[in-house]
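Undergrad: this one's structure only:
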């Protein structure tokens, strides 16, 4: 009996010790010396995923991982995708990561006012995307940050950007202010792209939209410098002063030699500029010029504008810019 009692005690201690080891092994620090990226392919079961984790150095033993996962994992399946695994992440946390589908997120950002030629370059340069894209239609992308996963196509990202623009424009157009000078959503995008390029001050957007709306109503030329540059560079920075020949050029964009809107947008406008065009400020202003502080000063008459321009010139001369 004494021998049987000792054997029982030994067995119990061994079981307790084994359980404690299993719990420690499952929940303790993993072997990865640095952060890792592991991609679990669609259709991969737990065993195949474990093999990938072992090969990447995230776990010590695929078979042990599978064994413990079946005991401690709760029976929830894993999800395919690209996962960022932190250094020394435990097997328990790795399984939770795979079960929760918290895949690694990558982003490509289209800033407000970015022309499509530069948006194309950004999307083509985004790592881990596949495929090529043509230059998207100007004004068709909604500026924002878009998440993607490794292996997504560039065209699928463009499609999401364009669907986002279509959805936002439809919503904004439906709640537009009555009596606008723009008569279609496309005209709104065209004018919003000009507003976007003409001011970087959020509080000025509705005033700038009012200026151009008032000019359109009166049949005046918009005379927006960015419309001169667009046919020259497709929206990229000119890098020099506008030439007189460019200012006098007659084309479908130059609003110094034509009345009305250009034939198309000159950039991808953001939400705020779209909103400004669809709800411009109540103002009679027809002109604006830089005020020397990064903003603009507005005028209802040419006489007021000329005074403001002379003040701006005086600021520039004091700065040694003229």
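TA: Looks like it came in fine. These figures come from a predicted structure and were not determined experimentally. Numbering: from 1, shown residues only.
Undergrad: all contacts plus neighbour counts: C-alpha atoms, from now on.
TA: Will do.
Undergrad: in the stretch 51-200 of the chain, which spans are helices?
TA: 62-72, 91-100, 116-125, 154-174, 185-198 (DSSP state H, counting those that start in this stretch).
Undergrad: pick out the residue closest to the middle of the chain.
TA: residue 145 (1.7 Å; C-alpha atoms, centre = their mean).
Undergrad: which residues does that one contact?
TA: Neighbour list for residue 145: 107-110 [criterion: C-alpha atoms under 8 Å, 6 or more residues apart in numbering].
Undergrad: highest neighbour count among the residues you listed?
TA: Using other C-alpha atoms under 10 Å as the neighbour test, the contacts of residue 145 are led by residue 110, with 23 neighbours.
Undergrad: what about the closest residue to it other than its chain neighbours, distance to residue 310?
TA: Among residues not flanking residue 110 along the chain, residue 143 sits closest, at 4.7 Å (C-alpha to C-alpha, 6 or more residues apart in numbering). Distance, residue 143 to residue 310, using C-alpha to C-alpha, to the nearest Å: 36 Å.
Undergrad: swap in residue 15?
TA: According to C-alpha to C-alpha, residue 15 and residue 310 sit 90 Å apart.
Undergrad: re earlier: is it possible to get JSON lines of the helices of the stretch 51-200 of the chain that adds mean neighbour count and distance to residue 240?
TA: Listed next are the helices of the stretch 51-200 of the chain as JSON lines, based on neighbours: other C-alpha atoms under 10 Å; distance: least, C-alpha to C-alpha, whole Å:
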{"stretch": "helix 62-72", "mean neighbour count": "16", "distance to residue 240": "61"}
{"stretch": "helix 91-100", "mean neighbour count": "19", "distance to residue 240": "52"}
{"stretch": "helix 116-125", "mean neighbour count": "18", "distance to residue 240": "19"}
{"stretch": "helix 154-174", "mean neighbour count": "16", "distance to residue 240": "31"}
{"stretch": "helix 185-198", "mean neighbour count": "24", "distance to residue 240": "17"}
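Undergrad: put this beside the first:
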């Protein structure tokens, strides 16, 4: 009898030990950090494409050595039903994350947004290259869409003006959104910006919103000085109003595709030929923006300064600034002074 009791106690102790060990193991795999435990670890960003399987997720994590123990992660994923319900997206996995935290995040599809800033972009191709690659839809898809006349027309633009729809700012997106959702969001931002008040100001200047953006792109390329932007805009509006060519140097650079040119001369103007962007030879505004102008510059064009200036030239005495003139003779004198300063500095 005593022997049976001892055996029962022994079994009970063994079961207790096994339970404690199992409980400890379960605790470990659920609540102990399994991600980013190395000394030099940083948060890991996991990208899961649409249609990916759990094996694809495991392969990505393995390849990047994101976790310490694959088996425990897969076990928790199976227990919580994630293996059969993989959701695409971009997920940030902080250093020291547990299996439970990561699986819950992935299973819920709780993506982390990306912040994207549009600025200092000259060409549509540059925009496609810089922005398209930040999303799951990729550069090629965005490029095809922005080169499609029917798609551009759907949003109220053409293939030359569509860059005007993208207002320089910082935006938050989900990496996995579709290219259509991206375009719809940008059009919504554009429509929100172009309030009735702004439309009325554009109309008063004899311009459409797209034309305002085109003019703003020229102004942005002409001067970095905020105090000058509305004055420069006024010069170009004066020229438009009297049917005078804009004669904007930045448009010649755009026509030639060479933005490193420091000095526009007769030969370069001739080289640009009859390009619609050569505003020395073609009247009116070019067919599209020559860069992505800032919101500030767009507003300065809308609030352009009313004056009688028709000419302006860089001021050698104040680098970065310009002098403005109403008559051509005064302008020529100032321009000659500026040319001499360029010659002294061997700028050709």
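TA: Perfect, thanks for sending it. If you're wondering where the values come from, they're calculated on a predicted model, not measured in any experiment.
Undergrad: care to give me the TM-score?
TA: After superposition, the two chains reach a TM-score (TM-score structural alignment, normalised by the length of structure 1) of 0.70; 308 aligned residues with a C-alpha RMSD of 4.3 Å.
Undergrad: can you list the helices of the stretch 51-200 of structure 1 in a markdown table and add distance to residue 134 of structure 1?
TA: What follows is those, written out as a markdown table (distance: least, C-alpha to C-alpha, whole Å):
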| stretch | distance to residue 134 of structure 1 |
| --- | --- |
| helix 62-72 | 44 |
| helix 91-100 | 35 |
| helix 116-125 | 7 |
| helix 154-174 | 9 |
| helix 185-198 | 21 |
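Undergrad: out of these, the one nearest residue 139 of structure 1 is which?
TA: Set against residue 139 of structure 1 and scored by C-alpha to C-alpha, the helices of the stretch 51-200 of structure 1 come closest in helix 185-198, at 6.5 Å.
Undergrad: where in structure 2 does that closest one fall?
TA: Counting by TM-score structural alignment, helix 185-198 of structure 1 pairs with residues 209-222 of structure 2.
Undergrad: list the contacts of that stretch.
TA: Outside stretch 209-222 of structure 2, the residues touching it (C-alpha under 8 Å, 6+ apart) are 161, 164, 194, 199, 202, 229, 232-233, 248-251, 285-286, 288-294, 297-298, 301-302.
Undergrad: tell me the buried residues within those residues.
TA: Among those, those buried by neighbour count (16 or more other C-alpha atoms under 10 Å) are 161, 164, 199, 202, 229, 232-233, 248-251, 285-286, 288-294, 297-298, 301-302.
Undergrad: quick revisit: out of the helices of the stretch 51-200 of structure 1, the one nearest residue 231 of structure 1 is which?
TA: Ranking those by distance to residue 231 of structure 1, with C-alpha to C-alpha as the measure, places helix 116-125 first at 12.1 Å.
Undergrad: compared with structure 2, how much does that closest one deviate?
TA: By mean C-alpha distance after the TM-score superposition for structure 1, the fitted helix 116-125 of structure 1 averages 4.1 Å away from its aligned residues in structure 2.
Undergrad: so which of the helices of the stretch 51-200 of structure 1 gets nearest residue 7 of structure 1?
TA: Residue 7 of structure 1 sits nearest to helix 62-72 of all the helices of the stretch 51-200 of structure 1, at 26.7 Å, using C-alpha to C-alpha.
Undergrad: what angle do the closest one and helix 91-100 make?
TA: Computed by axes from the mean of the first three to the mean of the last three C-alpha atoms, to 10 degrees, the angle separating helix 62-72 of structure 1 from helix 91-100 equals 70 degrees.
Undergrad: which elements pack onto helix 62-72 of structure 1?
TA: Judged by 3 or more C-alpha pairs under 8 Å, 6 or more residues apart in numbering; DSSP states H and E, helix 62-72 of structure 1 is in contact with helix 2-27, helix 46-56, helix 91-100.
Undergrad: 7 Å instead?
TA: Contact here means 3 or more C-alpha pairs under 7 Å, 6 or more residues apart in numbering; DSSP states H and E; on that basis helix 62-72 of structure 1 packs against helix 46-56.
Undergrad: buried sites along the helix it packs on?
TA: Neighbour counts over helix 46-56 of structure 1 (16+ other C-alpha under 10 Å) mark 46, 49-54 as buried.
Undergrad: return the residue of structure 2 aligned against residue 277 of structure 1.
TA: In structure 2, residue 277 of structure 1 lands on residue 301 (TM-score structural alignment).
Undergrad: typo on my end, residue 171 of structure 1
TA: Aligning on TM-score structural alignment places residue 171 of structure 1 opposite residue 195 in structure 2.
Undergrad: show me where the stretch 201-322 of structure 1 has its helices.
TA: For the stretch 201-322 of structure 1, the helices defined by DSSP H, counting those that start in this stretch occupy 205-218, 225-233, 244-247, 271-278, 302-318.
Undergrad: go through those helices and pick out the most buried.
TA: Most buried of these, by mean neighbour count (mean count of other C-alpha atoms under 10 Å): helix 271-278, with a mean of 25.
Undergrad: quick one: list the elements packing against that helix.
TA: Using 3+ C-alpha pairs under 7 Å, 6+ apart: helix 271-278 of structure 1 touches helix 185-198, helix 205-218.
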